[in-house]
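1. This is the structure alone, sequence omitted:
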């Protein structure tokens, strides 16, 4: 069964007005993160027979709200996820990304590769944390968790 044929997938992701608009660069990164997520994902809210699903993300204080409906708009679930467990990971991720972009200009290929391995490791840590936090609420595979974590990071990014 192809991903597109699976009923356990996202067909739409939107960011509501609580997330706010940002610089053109940040808006572009958000659009790319959403595109990548929609391109390939595995998304199965607990106890629901299948979608495809629409996901609306909102930010309220330090919480990320997952509002899930079916493709035709029927409500499925709303989950509230504290972003506090992600603060350190996202901060570390941004720091190493900054180092990576600086290294591209002047470092040796082996130095760039080492920084990139660290960047991927922190990204994987964030993805696993996201999977753990969604456990029992929404089943996602690791690749989908990676794409969702990318989107969480872009929500923090100020450009």
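-> Looks like it arrived, so ask away. Predicted, not measured: the structure shown is a model, and the values here were computed from it.
2. alpha carbons only for contacts and neighbour counts from here, please
-> Fine.
3. tell me which residues in stretch 9-26 are buried?
-> 9-13, 15, 26 (16 or more other CA atoms under 10 Å).
4. And that stretch, end to end?
-> 25 Å (CA to CA, to the nearest Å).
5. Please list the outside residues in contact with it.
-> 3, 27, 34, 38, 41-44, 51-60, 71, 154-155, 157-159 (CA atoms under 8 Å, 6 or more residues apart in numbering).
6. Against that first model, consider the following:
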């Protein structure tokens, strides 16, 4: 029986911009949640689990995928242009900044309104990522959401 899931996720520290405490916490939570529960099936892979390293190289999002255990010979690298996702990435990062600012002094209803917008853009980004990976890696929506959080961590400018 195949085990199409991620068992390890790393972000390329060389391409990772500095982060605030809130952003670093989101990164750690996203990686933890992703490893705990995910669906990740690279096209043509015999089975997992897989190790994933995410990085940014020349304005491309790079997925370095390696098999583990009985399938450790499996290795693929996909470099995806960020251009189709730039708009949602920028909008999401702007609303995240607004959300963190709202947490520092806004009313609960204002925080909730900003958070609803943030979640909507997060879903849009996850859908865009899922679309970009189509034909390369099959992922479910929750996996796409957590991966999008990590893509934002890489994309964010210090």
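-> Great, that's in hand. Keep in mind that what you see is a predicted model, and the values were worked out from it rather than measured.
7. Report the TM-score for the pair.
-> Taking TM-score structural alignment, normalised by the length of the second structure as the basis, the two superposed chains have a TM-score of 0.86; 155 aligned residues with a CA RMSD of 2.2 Å.
8. Go through the buried residues of stretch 9-26 of the first structure and say which is closest to residue 85 of the first structure.
-> Distance to residue 85 of the first structure across those (CA to CA) is lowest for residue 15, with 20.9 Å.
9. Kindly list the longest helix within the second structure.
-> Longest helix in the second structure, counting residues (DSSP state H): helix 108-133.
10. average distance between that one and the first structure?
-> Once fitted to the first structure, helix 108-133 of the second structure is off its aligned match by 0.7 Å on average (mean CA distance after the TM-score superposition for the first structure).
11. next SSE after that helix?
-> strand 137-139 (DSSP states H and E).
12. what's that next one aligned against in the first structure?
-> Following TM-score structural alignment, the aligned partner range for strand 137-139 of the second structure in the first structure is 138-140.
13. Okay, and residue 143 of the second structure sits in which element?
-> Residue 143 of the second structure belongs to helix 141-155, assigned by DSSP H and E.
14. Report the inter-axis angle for that helix versus helix 108-133.
-> Angle, helix 141-155 of the second structure to helix 108-133, by axes from the mean of the first three to the mean of the last three CA atoms, to 10 degrees: 100 degrees.
15. average gap between helix 141-155 of the second structure and the first structure?
-> Averaged out, helix 141-155 of the second structure is 0.4 Å away (mean CA distance after the TM-score superposition for the first structure).
16. And stretch 113-131 of the first structure, how far out from the chain middle?
-> Taking CA atoms, centre = their mean, to the nearest Å, one finds stretch 113-131 of the first structure lying 13 Å from the centre of the chain it belongs to.
17. What residues of it count as buried?
-> For stretch 113-131 of the first structure, using 16+ other CA under 10 Å, the buried residues are 115-116, 118-120, 122-131.
18. right, and residue 141 of the second structure touches residue 127 too?
-> Yes - counting by CA atoms under 8 Å, residue 141 of the second structure touches residue 127, with 7.4 Å between them.
19. To which residue of the first structure is residue 50 of the second structure aligned?
-> In the first structure, residue 50 of the second structure lands on residue 53 (TM-score structural alignment).
20. Quickly note the distance from that match to residue 38 of the first structure.
-> For residue 53 of the first structure, the distance to residue 38 of the first structure (CA to CA) stands at 11 Å.
21. ok, these two, which is more surrounded?
-> residue 53 (25 against 18; other CA atoms under 10 Å).
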